[in-house]
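K.L.:
The following block contains a protein sequence and its predicted model.
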Amino acid sequence: MLETLLTPETVQVRQAGNLDWEEAIRQAATPLLTAGKVEQKYVDAMIAVVKKNGPFINIGPHIALAHARPEDGVNHMGMALMKVNPAINLVSAEHPITLFFVLAASDNTTHLQALQELATKLQNSESLNKIEQATTVEELVTEFKGVEE
């Protein structure tokens, strides 16, 4: 399922420049917004949740999984990834992020397979190393192809 979600259209690689974490989430979600999978209010909700609850979306070293509730503006399930260099602090310097995943879950269950595949990929040290070392969209997309379920 990941290979159908994380495609050249939904994966970005960019220099962090002067992006802050809020703008990084907005930029990471742009492909989903452009494709009509989410509405602007969903992007705003993802940011509001972090402002309210802190950096709980930091799911591993340098990895964030931004998300909100399906009813906050998800039209169709989707996922996007933006890799940045250098890391952007998520709320504070204790949470430097280079991989901003955005999950748009259309209900409470459909996305679970994609999350399981993502967890499997990120827990594999060889795969994670390839993702961390990738410098192009093509390298990242290739790494998410053929994920074992």
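P.N.:
Yep, that arrived. As the structure is a computational prediction, the values presented were derived from the model and not from experiment. Numbers count the residues shown, from 1 in each chain.
K.L.:
CA only for contacts and neighbour counts going forward, please
P.N.:
OK.
K.L.:
ok, which stretches of the protein are strands?
P.N.:
11-15, 58-60, 63-66, 78-89, 96-104 (DSSP state E).
K.L.:
Structure two is appended below for comparative analysis:
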Amino acid sequence: MALNLAEELSSITTRATAADWRAAVRLAGDGLVAGGVTTDAYTDEMIAAVEAHGPYIVIAPGIALAHARPAESVLKGGLSWVSLETPVEFGHSSNDPVSLVIGLAAIDHTAHIEVLKAVAGVLSDKEARAKLEAATSDDEVRAILSSLAVK
């Protein structure tokens, strides 16, 4: 059975403002915390991962998948969604600037891979991606993702 990303989203923020990549990742982390998915420590772990390993989380043009390893700071699996009003640079050679940051928290490696597959599937659909990028509300993002889950 396909994973329904709309059901996994604990928080959606559209047209957010971030001064830099750290602020953008923090917004995604704040969404995970607000949804009861992680503690604040997980947000710090996501930022530390990029500081240590570079902008590997920028997985496609304009898209960052902010995450860290499964840890005690993850209370349950979930996602946050942050579209940025003005894209920010993460330092990626070909996929900058980023206008969408998806926060990912998984309780184990298997769940992590399943969510990655689901996100990749949705974002590789050009029509769906265009609709998601144009969405201006939580309800609109959820409706688009829900419609994709039934395909």
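P.N.:
Received the coordinates, thanks. Since we're looking at a predicted model, the values are computed, not measured.
K.L.:
coming back round to it: so which of the strands of structure 1 is the most packed in?
P.N.:
Counting by mean count of other CA atoms under 10 Å, strand 96-104 has the highest mean neighbour count of those, with a mean of 25.
K.L.:
Next, work out how far apart the spatially most central residue of structure 2 and Ala135 of structure 2 are.
P.N.:
Structure 2 has Ile102 as the residue nearest its centroid, 0.7 Å off, counting by CA atoms, centre = their mean. According to CA to CA, to the nearest Å, Ile102 of structure 2 stands 15 Å off from Ala135 of structure 2.
K.L.:
Likewise for Ile113 of structure 2?
P.N.:
Counting by CA to CA - Ile113 of structure 2 and Ala135 of structure 2 are separated by 26 Å.
K.L.:
okay, the strands of structure 1 in CSV with distance to Ile47 of structure 1 next?
P.N.:
Compiled in CSV, these are given as follows (distance: least, CA to CA, whole Å):
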stretch, distance to Ile47 of structure 1
strand 11-15, 19
strand 58-60, 13
strand 63-66, 8
strand 78-89, 14
strand 96-104, 11
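K.L.:
Between those strands, which one is closest to Glu23 of structure 1.
P.N.:
strand 78-89 (10.1 Å; CA to CA).
K.L.:
List the superposition-based mean deviation of the closest one with respect to structure 2.
P.N.:
By mean CA distance after the TM-score superposition for structure 1, the fitted strand 78-89 of structure 1 averages 0.7 Å away from its aligned residues in structure 2.
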